[in-house]
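Asks: fold the following for me, if possible:
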Amino acid sequence: MEWMQSSELARRRAFCASGIVLGALVLAVLSGCSTFSQANASHQKIVQARQLTQRGVQAMHRDDWENAEKLLAEAKKNAPYDLQARMHYAQTLWKTGKQAEAIAELESAQTLGSDDPDLHARIGRMYLDSGDPTKAHISANRAIECDPKYAPAWQLQGDLALVRRDLESAKLCYIRAATNSEAANRDVQLRLASTYRQLGQPSQALACISMVRQAEFGHRLPADVGVEQALAYRDLGRHVDAADCLAELAETNEMTADLLYTWAECEVAAGRLARAEYAANSALQVNPQHASALQLVGQLPVFRQQAQQTMRR
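Replies: Prediction:
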């Protein structure tokens, strides 16, 4: 009898143990389903964030900054650890006049990507544009530490050198930026051209401009490229080329009184006094008090008399 009771007790214990195991398995399955569901929801948010980021970047390319800001804000909300979304979002904040918020956004994002050179270069550029070259210099150095061949960081260092009026250092930084760019970087080449010209090396400046012109073959001469080209021609003593370049720019662009006066100067040096008078008067239309243009107009009769005397000889 005792043996039967003992056997029955063992069966009950085994049954209870089986129930416990089965319950544990059910809980594990349910927990796994919950975890899978959470993981799936998280994955969907990441996918949605990437789609929103892509749409935001497309809006940025269309210069639709307000719409881009909304899309990227939503992308950041869905994936707060997505560094690319946050960097693009900061750019939209900057473009819509929220400079302080843009900088704060990138400063916060630095905790996500401390080894990302693009992040450091971007915030460094914002620091510089907002008038804080010290922080910009620190950020540029961090970007270069992350990637010694990162061209935008060297370009930023070159711009900082220009702020210090250290033309030689600026030149070396721009050369590093140009060397490490996959293709001809328009902004770098133009900055390098300007730096060469200010260092009294107009031939090297023209070489940089030539690279930009080749990359933009078939397009109308852009104003910034044309100005640098004209000034390099002038410094080389190629006054006809300089004057023709500035005349071409004046046909399609609004020009400052100083540039129009430079055009007039080049026309005088080229011996084309009628064109010089037109250019000087154009400068005075922009700024009637432009002292140099007024002086040149007053000197034109003397220049004409000298030209006539030269022809008689």
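
Asks: contacts and neighbour counts: CA atoms only from here.
Replies: OK.

Asks: so Met255, which state does it fall into?
Replies: Three-state call for Met255 (DSSP: H, G, I helix; E, B strand; the rest coil): coil.

Asks: so who does Leu156 touch?
Replies: By C-alpha atoms under 8 Å, 6 or more residues apart in numbering, Leu156 lies in contact with 121, 124-125, 140.

Asks: actually Ala151, not the one I wrote
Replies: So, once contact is read as C-alpha under 8 Å, 6+ apart, Ala151 ends up touching 176-181.

Asks: again, but for Gln110
Replies: Gln110 neighbours (C-alpha under 8 Å, 6+ apart): 119-120.

Asks: helix, strand, or coil at Gly113?
Replies: coil.

Asks: ok, it - how many residues close by?
Replies: 16 (other C-alpha atoms under 10 Å).

Asks: ok, for it, nearest residue in space, not its chain neighbours?
Replies: Leu83 (6.9 Å; C-alpha to C-alpha, 6 or more residues apart in numbering).

Asks: now the second one, please; I'll put the structures next to each other:
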Amino acid sequence: MNGLMFYAPHTPCHRDHRSGKTPRRRPVGRCDWAACLLLLAVAFNGCTTLARSKTDESVVSARQLSLRGINAAQQGQFQEAQVFFNRASEMCPLDEKIRYHYAETLWQLGSRTQAVAHMEEAVRLSGGNADLVVRLGDMYLAGGDLQRAAVQADAAIQANRQLASAWALRGDVLRSMGQDEEALASYHRALSNQSHYPHVQLAVADIYGRQRRHARALATLRTLADGYPSGETPTQVLVLQGLALKELGRYEAAAETLASAAKQQKPPSTEVLAYLAETQWLAGDAANARLTLQTALSQSSQEQAAEPLMAQLLTLQQKLTGDMRL
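Replies: Take a look at the predicted model:
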């Protein structure tokens, strides 16, 4: 017979009882060889399945730990979340989502160097996911590394030119470099892709304010305010609107807006009260200006207000006492 041939082992006690002779050894042919291969394949597949099963169990366990970490982080329990994410990343080191959440938790805990390292790994594992690239750039920017932040912004824009956060990051970098006009261009690109973007709109309003383009600043802030449900506009936005109106000489509207901001705070901050008192006085409402100023002075003494704010309050007090315009 052609091909490989295997022989069954000789068994002395195996006889043909009909003839009394020991039978010849039977050759194992191609069919038996195929059966052997099949048995080997089944055995190997069983080992592979077992290994895969163990891997799947590790992945499931890691994701369960990650979910527990996310829940803990959402409740502000960052130390506990760190433990969960650490265990999850050890069980499943190639999961970029676990790395991302671990990095964010470390960032909240103030472990910025470790946070950046894990976010860099998350970016690598994701193959350069644009959202993760932007977050890494934000971390670089917060650490003062403008060059590396700029590189991340460019990389994210190349990956997805419609990603608003990528343009926002570029704007933040340029603004930090003092390049306001270039920053505005990037911010407007961000807003063209995401019309309600508070971080960007506040940055744009700040640039316009510093450029003394108060009408543009006010328009930007009003658009931002319109993006919130009625009665839910953040205090910061109301305060900035009031200050823009004040700079435009619209004192009554400014006082009304600042009063809304003060009512929204519980209690109102000394700074907002100082803005309100000054604006009320400019609007010709000296009586309410004095009442507001008294509250601000009383509050500042309890809070040990910063020197510039205290100086502002005392100056306003002198002007109210002397009944003269600023």
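
Asks: quick one: TM-score?
Replies: Their TM-score after superposition, calculated using TM-score structural alignment, normalised by the length of structure 1, is reported as 0.82; 295 aligned residues with a C-alpha RMSD of 2.8 Å.

Asks: how close does Leu320 of structure 2 get to Thr257 of structure 2?
Replies: Distance of Leu320 of structure 2 to Thr257 of structure 2, given as C-alpha to C-alpha, to the nearest Å: 21 Å.

Asks: could you do Asp95 of structure 2 as well?
Replies: Taking C-alpha to C-alpha, one finds Asp95 of structure 2 at 49 Å from Thr257 of structure 2.

Asks: and the two? Which one has more around it.
Replies: For Asp95 of structure 2 versus Thr257, neighbours defined as other C-alpha under 10 Å are more numerous around Thr257 (21 against 18).

Asks: residues in contact with that one?
Replies: The neighbours of Thr257 of structure 2, taking C-alpha under 8 Å, 6+ apart as the test, are 238-239, 241-242.

Asks: report the secondary structure element holding the alignment partner in structure 1 of it.
Replies: Under the alignment (TM-score structural alignment), Thr257 of structure 2 maps onto Cys245 of structure 1. Element membership of Cys245 of structure 1, judged by DSSP states H and E, is helix 239-252.

Asks: that helix: which residues count as buried?
Replies: Using 16 or more other C-alpha atoms under 10 Å as the test for burial, helix 239-252 of structure 1 gives 239-243, 245-247, 249-250.

Asks: stretch 165-172 of structure 1 too?
Replies: Buried, per 16+ other C-alpha under 10 Å, within stretch 165-172 of structure 1: 167, 169-172.

Asks: trace Arg175 of structure 2 over to structure 1, please.
Replies: Arg175 of structure 2 maps onto Leu162 in structure 1, by TM-score structural alignment.

Asks: now its match, nearest residue through space, not along the chain?
Replies: Per C-alpha to C-alpha, 6+ apart, closest to Leu162 of structure 1 is Ala170, 5.9 Å.

Asks: quick revisit: quick check: the residue nearest to Gly113 of structure 1 vs Met311 of structure 1, distance?
Replies: Separation of Leu83 of structure 1 from Met311 of structure 1 (C-alpha to C-alpha): 71 Å.

Asks: check Val225 of structure 1 too.
Replies: 37 Å.

Asks: more neighbours, those two?
Replies: Neighbours were counted for Val225 of structure 1 and for Met311 using other C-alpha under 10 Å; Val225 has more, 19 against 8.

Asks: so what's that one up against?
Replies: Per C-alpha under 8 Å, 6+ apart, neighbours of Val225 of structure 1: 190, 209, 212-213.

Asks: and it, what pairs with it in structure 2?
Replies: That one, Val225 of structure 1, aligns with Val237 by TM-score structural alignment.

Asks: with Arg142 of structure 1 instead?
Replies: Under the alignment (TM-score structural alignment), Arg142 of structure 1 maps onto Ala155.

Asks: what is the mean deviation of the host helix or strand of that match from its aligned residues in structure 1?
Replies: Under the criterion of DSSP H and E, Ala155 of structure 2 resides in helix 146-159. Compared with structure 1 after fitting, helix 146-159 of structure 2 deviates on average by 1.7 Å (mean C-alpha distance after the TM-score superposition for structure 1).
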